[in-house]
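*Asks:* just need the structure, nothing else, for what follows:
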Amino acid sequence: MTNKPACPADGLAPVLVPGRAFEMCFTSTPRGARLARRLAAHRLDTWGIPYGGDPHEAIALVVGELAADAVRHGHVSGRDFQLRLYETGAAGTVVRIEVSDTRAERTPPRPETLRAADLEDTGGRGLVIVAGLASRWGWHVRSDGPGKTVWAEYAATPPA
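*Replies:* Below you'll find the predicted structure:
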């Protein structure tokens, strides 16, 4: 884990809400994925998306699924994965989650071709969960180096 991301960013320029962004690299291990989810959950709480609320739980679950997929399917020995979490849109009504890894040859299915896993399958449900919780999701090849970025957006309603 590093405070300043040592792994390259994609160079995308989203519309950010000032002060509402979190970016960090984590070791490509189950411990790194768990820490990514916990730190994202804490950051959401500080942003006013409190623990225990449906938006908080949904976004934390999406972070956990994408981080676990980066570890399981995007692991390259000695390389970290990167988590970006930020609010976009008017008054931060959309939370965008991006998880980047450095393994380019293993890519997820496109959203339009995603299928549910069979009952006997031991895996293959993570992106189905993400698709069910997120307003939109997708992935793209990283523009600044090897690997891919899987992203999801959750439409959160601002607190009253």
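*Asks:* make it CA atoms for all contacts and neighbour counts henceforth
*Replies:* OK.
*Asks:* residue 124: neighbour count?
*Replies:* Using other C-alpha atoms under 10 Å, residue 124 is surrounded by 14 other residues.
*Asks:* for the one 10 residues further on, same thing?
*Replies:* Each residue near residue 134 was counted by other C-alpha under 10 Å, and the total is 20.
*Asks:* where does the nearest residue to it once chain neighbours are set aside land in three-state SS?
*Replies:* Leaving aside its sequence neighbours, residue 134 sits nearest to residue 154 (C-alpha to C-alpha, 6 or more residues apart in numbering; 4.8 Å). Secondary structure for residue 154, judged by DSSP: H, G, I helix; E, B strand; the rest coil, is strand.
*Asks:* one more to put side by side:
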Amino acid sequence: MTTSPRQERRSALPLPLADQTVLSFRFTPSPRGARLARRLASCQMDAWGWRYGTPAHDAVELVAAELTANAATHGRVPGRDAELRLSREEDGHVRVEVSDARGERLPEARNAGSEEDGGRGLLLVAALAEEWGTVPRPGAPGKTVWAVVAAPGAP
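*Replies:* Predicted structure coming up:
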């Protein structure tokens, strides 16, 4: 018996599973794609045992939201996807990585003026993460912005 194309596509989707230690998801660098990546990060944290509303869950969700929004806003290259990667570390940390195709535009945490609408996202990332940084995107043009978030009480 063969499977239908619909079943094959469904099984190829990245699903939040408790037993996987890494979740990787490519998304369109757009507000909609960034929102989907944030929701998937939130669902994966819940699947790993950090329930909705816990400090670790909320910190990872917010870091993922800021980094994916930055990829959609500042790292967009037409026709190129961005990528979210979550890794559950053995030492009680979660690593959030977001890659985009704009290697020449490196992020910088800066104090935005009170009149500006944006510009504070990386300050939030710096406050929530134990460390964060940028590296060249492996195997492709662009960069990867990463952050390591403490997730105490690892399930």
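*Asks:* circling back: need the counterpart of the residue nearest to residue 134 of the first structure in the second structure.
*Replies:* Matched by TM-score structural alignment, residue 154 of the first structure corresponds to residue 149 in the second structure.
*Asks:* would you mind listing the buried residues in stretch 37-55 of the second structure?
*Replies:* Buried residues in stretch 37-55 of the second structure, counted by 16 or more other C-alpha atoms under 10 Å: 37-38, 40-48, 50-51.
*Asks:* thinking again about what came up before, so the match of residue 154 of the first structure makes contact with residue 128?
*Replies:* Yes - counting by C-alpha atoms under 8 Å, residue 128 is a contact partner of residue 149 of the second structure at 6.7 Å.
*Asks:* now for these two: what residues contact both?
*Replies:* residue 59 (C-alpha atoms under 8 Å, 6 or more residues apart in numbering).
*Asks:* distance of the residue nearest to residue 134 of the first structure from residue 125 of the first structure?
*Replies:* 18 Å (C-alpha to C-alpha, to the nearest Å).
*Asks:* picking up where we left off before, tell me which of residue 149 and residue 128 of the second structure has more neighbours.
*Replies:* Under the neighbour definition other C-alpha under 10 Å, residue 149 of the second structure and residue 128 were set side by side, and residue 149 has more, 25 against 21.
*Asks:* give the contact list for that one.
*Replies:* 56, 59, 60, 93, 94, 95, 96, 128, 129, 130, 131.
*Asks:* again, but for residue 33 of the first structure
*Replies:* Residue 33 of the first structure is in contact with 26, 27, 64, 67, 68, 71, counting by C-alpha under 8 Å, 6+ apart.
*Asks:* cool, and residue 61 of the second structure?
*Replies:* Residues near residue 61 of the second structure by C-alpha under 8 Å, 6+ apart: 38, 39, 41, 42.
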